[in-house]
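> Kindly return the folded structure for what I paste below:
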Amino acid sequence: MCCVDHRPQWIRFILDDPSKSTLACSLSRELHHKGYLTYILDGDNIRHGLNGDLSFNAEDRTENIRRVGEVAKLFADAGVICIASLISPYIKERDACRAIMPDSSFIEVFLNIPLEVCEARDPKGLYRLARAGKIKGFTGIDDPYEPPLNCEITIELEDGKCPTPKAMAEEVASFLDKNGFLQS
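You can find the predicted model right below:
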């Protein structure tokens, strides 16, 4: 039996860092081991299916985030902790998603990782392609990124290194527990 709080929850990771998907998976495992039902909406996977008809121009990015917000709300309404792991470069779109969720159940986690670290850890080679001009509208390269103004959690480098996925997941789970989002 799942012991999920009756309040819908949506945890959102932002910034184009390879850690966002790793953190989402680690957090999902951490919460699952504690008896909670979770689902991850990963930006890459959403772009292959539900949002496969969208490009990366500003208008389509806005629609991508809106659709993810609506799907996350459906999961949350069903009592599932929805973890959305995606790039959301604009404050306006993040605020619009926050407004979708009732009872302050939108938890924004900002992976505040320097661009040079993201580029060094680029497993798909996307930064290299963007720097070479082969990908246009790439967040942080030729498209702006607006840092969050009111995120609930900020994860940063520790002594110049990214925290381990387990440490990041524990930080987020601890926040959820301390703020009443998790019930035993």
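
> switch to C-alpha atoms for all contacts and neighbour counts from now on
Noted.

> hmm, who's touching the helix ranked longest in the chain?
Ranked by number of residues, the top helix in the chain under DSSP state H is helix 58-77. For helix 58-77, the external contacting residues (C-alpha atoms under 8 Å, 6 or more residues apart in numbering) are 7-10, 39, 41, 46, 51, 54-55, 81-84, 88, 93-94, 96-97, 100-101.

> this one as well, want them side by side:
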Amino acid sequence: MERQKHIVWHHSTVTKKGRQQLNGHKSCVLWFTGLSGSGKSTLANAMDHALYSQGFQSYVLDGDNIRYGLNRDLSFGVDDRKENIRRIGEVAKLFVDSGQIVSTAFISPFQNDRELVRSMFEADEFIEVYVKCPIDICENRDPKGLYQKARKGEIAEFTGISSPYEAPSQPELIIETNKQSIEDSVGKIFHLLREKKIL
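Next comes the predicted model:
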């Protein structure tokens, strides 16, 4: 692109590896994906709190929060939803480079978009966590009242109703929030992080 012709990447003096050594653990992105109401934000925040409580460097990027600021210019149309996920991938990459464990809670319904983000990271830095929950339970929870609005036609292209959700084919972890408690789910994620020698 023309506007990128005169841009040169500036390498940091402090490396990612150096930051990881200072923190005492490796860095990665926990990419929570699932339907609205599946429990992504709840689980991401519970994991963040557990990591924080044990002295690990972590942060949460939440879908709604990001749209208040960084992505406030984006709509919910197909192209803008793709751009929303791409930007989040880039931000998550910065957090990983800073040596932190970043949890992202986004529906991110399309496999291609998630694979694009995965390609931004090194091996074992991108951990896809499929927050699996039957749509009828998600709809009964409906914490934001979005399913009700979608059923009335007030929200177009709503995932699970008028727009598809492509479940991950090979996620690193599946959490079934209608069957597992928050505590058990957080424990499973911790186990995976230790198995991968991130913690």
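
> returning to what we had before: what's the mean distance for the helix or strand following the longest helix of structure 1 versus structure 2?
On the C-terminal side of helix 58-77 of structure 1, the closest following helix or strand by DSSP states H and E is strand 81-85. Strand 81-85 of structure 1, aligned to structure 2 and superposed, deviates on average by 0.6 Å (mean C-alpha distance after the TM-score superposition for structure 1).

> Where in structure 2 does strand 81-85 of structure 1 fall?
Aligned by TM-score structural alignment, strand 81-85 of structure 1 falls on residues 101-105 of structure 2.

> What residues sit buried inside the matching stretch?
101, 102, 103, 104, 105 (16 or more other C-alpha atoms under 10 Å).

> Farthest pair within the residues you listed?
101 and 105 (13.3 Å; C-alpha to C-alpha).

> ok, so what distance separates the residue nearest the centre of structure 2 from residue 130 of structure 2?
For structure 2, the residue nearest the mean C-alpha position is residue 104 (2.6 Å; C-alpha atoms, centre = their mean). Here residue 104 of structure 2 is placed at a distance of 12 Å from residue 130 of structure 2 (C-alpha to C-alpha, to the nearest Å).

> Identify the residues contacting the residue nearest to the centre of structure 2.
Residues in contact with residue 104 of structure 2 (C-alpha under 8 Å, 6+ apart) are 29, 30, 31, 32, 44, 60, 61, 62, 63, 92.

> How many residues are close by the aligned partner of the first one in structure 1?
What that stands for is residue 29 of structure 2. Residue pairing (TM-score structural alignment): residue 29 of structure 2 is matched to residue 10 of structure 1. Per other C-alpha atoms under 10 Å, the neighbour tally for residue 10 of structure 1 reads 28.

> wait, what's in contact with residue 10 of structure 1?
72, 73, 76, 81, 82, 83, 84, 101, 105, 106, 107.

> which SS state does residue 175 of structure 2 fall under?
Following DSSP: H, G, I helix; E, B strand; the rest coil, the label given to residue 175 of structure 2 is strand.

> show me the contacts for the aligned partner of it in structure 1.
In structure 1, residue 175 of structure 2 lines up with residue 155, judged by TM-score structural alignment. Residue 155 of structure 1 is in contact with 109, 110, 111, 112, 113, 168, counting by C-alpha under 8 Å, 6+ apart.

> now for the first one: what does it line up with in structure 2?
Correspondence of residue 109 of structure 1 to structure 2, assessed by TM-score structural alignment: residue 129.
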